[in-house]
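A.B. asks: I would like the atomic coordinates for the input below:
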Amino acid sequence: MKLALFQLPGDAIARPGLLTDAGVIDANAIVPAAHSPQARMEGWIDAFEALRPALQSLLDHGSALPLEQVRLLPPLPRPGKMLNCIANYWEHAQRDVRPLNMFLKNPDAVIGPGDTIELPEFTVPWAFMHEAELAVVIKGPAKRVTQKNWRNAVFGYTCLIDVTARESGRATWPNKPIASWLGKSFDTFAPLGPCIATADEIPEPNDLHVQFWNNGELRHNYNTDDMEHRVPAIVEFASTIMTLKTGDVLSCGTNHEGLGFLQDGEIVEISIQGIGCMKLNVSDPLKRSWERGVYMGVDSTHPDAVRRYRPTHPA
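C.D. replies: As a prediction, the model looks like this:
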């Protein structure tokens, strides 16, 4: 199933729904109420197995509202934690595995389908870039999860765009360096959605096609099989450091092939096989501009074809 949050026209209430090819089916009568949209989604995740028969009946017999008649919201409007992998993909001629490493991204940066990525109003970062990523949604509490039982901690998957401010590789503030997580944590820098695809919808998260378009130009175009450290290792690593709770998000990093700039007036779209697609707008009050297209610098080469750089026998 694909779990979503949405709003009806003229209604400020975030309603739970099942996303289908025909639209969204309202599940408001089935999913227990809560004090916030995030809490309601967390409660839905925790109670999912008990609710599954009623949800399946709704999916089989309910009528869907066309997507043009509703507003989809981020399925997790304010995750408790967002941990993102740094890089984590085999790229170019690389043949030595790098250590697994992660950073915390600001949960308040989350926005959803149809929303606007707003570039911040200061001039120090020389560029703002997109990183299309597979994100894991946790069912907790989960602590010291092993790679053998990693599925016990995973509820499902969603799409995430890790928007990044960079200067000479990383963002800086006047006279002081900004750590990676700050350059990635401005408001609106964590588009998430359009839904949570439950784990049974994604039997193998390390064999999914990830794509990203900017104004219709294909940029990211890769397979999650190229991860240096695969989803079980990411879950094990993160849960060794901290207790993961229901609704937390682990983002798996990006393949930097096809990296490019974001700038005012653009429309961007992310799509991950088995999960879905979402479009967003980009706004820059300063109307800055950079070269358009794929950035042919140290990170990117060519996005036109899906390549697998993963060694046959990685270290």
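A.B. asks: from here on, contacts and neighbour counts on C-alpha atoms
C.D. replies: Fine.
A.B. asks: next SSE after the lengthiest helix in the chain?
C.D. replies: The longest helix of the chain (DSSP state H) is helix 48-61. Following helix 48-61 in sequence order, the next helix or strand is strand 71-73 (DSSP states H and E).
A.B. asks: show me what that following strand is packed up against.
C.D. replies: Here strand 71-73 touches strand 2-7, strand 190-198, going by 3 or more C-alpha pairs under 8 Å, 6 or more residues apart in numbering; DSSP states H and E.
A.B. asks: change it to 6 Å
C.D. replies: For strand 71-73, the elements it packs on are strand 2-7, judged by 3 or more C-alpha pairs under 6 Å, 6 or more residues apart in numbering; DSSP states H and E.
A.B. asks: can you give the contact residues for the strand it packs on?
C.D. replies: The contact list for strand 2-7 (C-alpha atoms under 6 Å, 6 or more residues apart in numbering) reads 14-19, 70-73, 75, 195-197.
A.B. asks: buried set for the next helix-or-strand element following that strand?
C.D. replies: The helix or strand immediately downstream of strand 2-7 is strand 15-20, counting by DSSP H and E. Within strand 15-20, the residues that count as buried by 16 or more other C-alpha atoms under 10 Å are 15, 16, 17, 18, 19, 20.
A.B. asks: in what helix or strand does residue 270 lie?
C.D. replies: Under the assignment here (DSSP H and E), residue 270 is part of strand 267-272.
A.B. asks: an error on my part: the question was meant for residue 237.
C.D. replies: Per DSSP H and E: helix 231-241 holds residue 237.
A.B. asks: give me the contact list for that helix.
C.D. replies: Contacts for helix 231-241 (C-alpha under 6 Å, 6+ apart): 143, 144, 145, 146, 147, 150.
A.B. asks: another sequence for comparison is provided below:
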Amino acid sequence: MKLVLFDDAKTGLLRDGRVVDLSPVLGRLAEQPAQWRMEAVIEAFDEYRPQFEQLAESEQGVPSDSVQAQAPLPRPRHLLCAFSNYLEREGAQRRNLDFFYKGATSIVGTGTTIEVPDLEGALAYQPEPEIAYVIGKQARHLSEEDAMDHVFGYVNFIDVSCRGLQARRTTFLSKGIDDWAPMGPALVTKDEIADPQDVRVRLWLNDELQQDYSTSAMAYPIAEQIVWLSQYITLMPGDVIACGTHHGGLCNINDGDRVDVEVDGLERLSIAVRSHAPRLTERWRPPGVRDTGPATA
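C.D. replies: Purely as a prediction, here's the structure:
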């Protein structure tokens, strides 16, 4: 099932290119703030699901291109992103697992024009396409056997990043600026993704394919990530955790560009770019990653 927030943050079901408003099922819950409402749906999903399906069978809905999709989880308690979580060359060794936070005001939905400021020391501004997973129930001190039971679903995610500022002690300017965490358009329940460790992730810049990789190259699979995180923090329903990107094929974004990201099974996330910075065209790549062409699945 594909859940969306649309127009004035109504909750909907996306099916076959049409959106059905789920407000009649949600009743007074439909009047609550969007994040709180989505968390409530996630927590009680086994109860809501048959009602959603019944409504979708009886209601035609509206074409998805006639509504404005919002980020499906606009204000999660935790928005965490994995650092350097792909094995990008033969013989590569896993680094220590680590994460960084992005703020809730970084979150935007598909169809948004993101703002790129002119940051002193910037070498490149780059969009990192990623699969992100959404927590379905409270988690603390989990075992690997139990970890995936705490995943509710998945979303497309873009970690917009500024290169050249990594020497700073935090990721505030290089990762944490407003608009720099596009996600969506849909929150896709986990039953629709057979194996999240073997899906294709692609990014297009102005209709040209730049990145094309498989999540099978993750250094730390999702279950291991959840176990590690749950040793230190309590994960809550609606939390969003992005798995990192494969750096092969990373491209620069400049004023007027359009970016499309698609993880298999998760629809397509599209953003436009408005930049106040000079055009930066020389591709940045992390040390040791020789190939700057598309990573191949």
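A.B. asks: any idea which helix or strand comes after the helix holding residue 237 of the first structure?
C.D. replies: Following helix 231-241 of the first structure in sequence, per DSSP H and E, is strand 249-251.
A.B. asks: whereabouts in the second structure does that next one align?
C.D. replies: Mapped onto the second structure using TM-score structural alignment, strand 249-251 of the first structure covers residues 240-242.
A.B. asks: can you pick out the most distant pair from the contacts of strand 2-7 of the first structure?
C.D. replies: Greatest spacing in those, by C-alpha to C-alpha: 70 and 197 (19.3 Å).
A.B. asks: give me the more crowded residue out of these two.
C.D. replies: Neighbours were counted for residue 70 of the first structure and for residue 197 using other C-alpha atoms under 10 Å; residue 197 has more, 25 against 16.
A.B. asks: show me what that one aligns to in the second structure.
C.D. replies: Aligned against the second structure - with TM-score structural alignment as the criterion - residue 197 of the first structure pairs with residue 188.
A.B. asks: how far away is its match from residue 176 of the second structure?
C.D. replies: 25 Å (C-alpha to C-alpha, to the nearest Å).
A.B. asks: cool, residue 219 of the second structure as well?
C.D. replies: 24 Å.
A.B. asks: same thing with residue 274 of the second structure?
C.D. replies: Distance, residue 274 of the second structure to residue 176 of the second structure, by C-alpha to C-alpha: 17 Å.
A.B. asks: in the second structure, which residues correspond to the longest helix of the first structure?
C.D. replies: By TM-score structural alignment, helix 48-61 of the first structure lines up with residues 45-58 in the second structure.
A.B. asks: the matching stretch: average distance to aligned residues in the first structure?
C.D. replies: Compared with the first structure after fitting, stretch 45-58 of the second structure deviates on average by 1.4 Å (mean C-alpha distance after the TM-score superposition for the first structure).
A.B. asks: which outside residues touch that stretch?
C.D. replies: The contact list for stretch 45-58 of the second structure, computed with C-alpha under 6 Å, 6+ apart, is empty.
A.B. asks: circling back to that earlier point, angle of the longest helix of the first structure against strand 15-20?
C.D. replies: 60 degrees (axes from the mean of the first three to the mean of the last three C-alpha atoms, to 10 degrees).
A.B. asks: now the angle from helix 48-61 of the first structure to strand 190-198?
C.D. replies: Using the same axes, to 10 degrees, helix 48-61 of the first structure lies at 80 degrees relative to strand 190-198.
A.B. asks: what's the match for residue 23 of the first structure in the second structure?
C.D. replies: Aligned partner of residue 23 of the first structure by TM-score structural alignment: residue 18.
A.B. asks: test my guess that its match contacts residue 63.
C.D. replies: Yes: counting by C-alpha atoms under 6 Å, residue 63 is a contact partner of residue 18 of the second structure at 4.3 Å.
A.B. asks: out of these two, which sits in the busier spot?
C.D. replies: Counting neighbours by other C-alpha under 10 Å for residue 18 of the second structure and for residue 63 shows that residue 18 has the greater number, 18 against 14.
A.B. asks: please name the residues that touch the more buried one.
C.D. replies: Counting by C-alpha under 6 Å, 6+ apart, the residues that residue 18 of the second structure touches are 61, 62, 63, 64.
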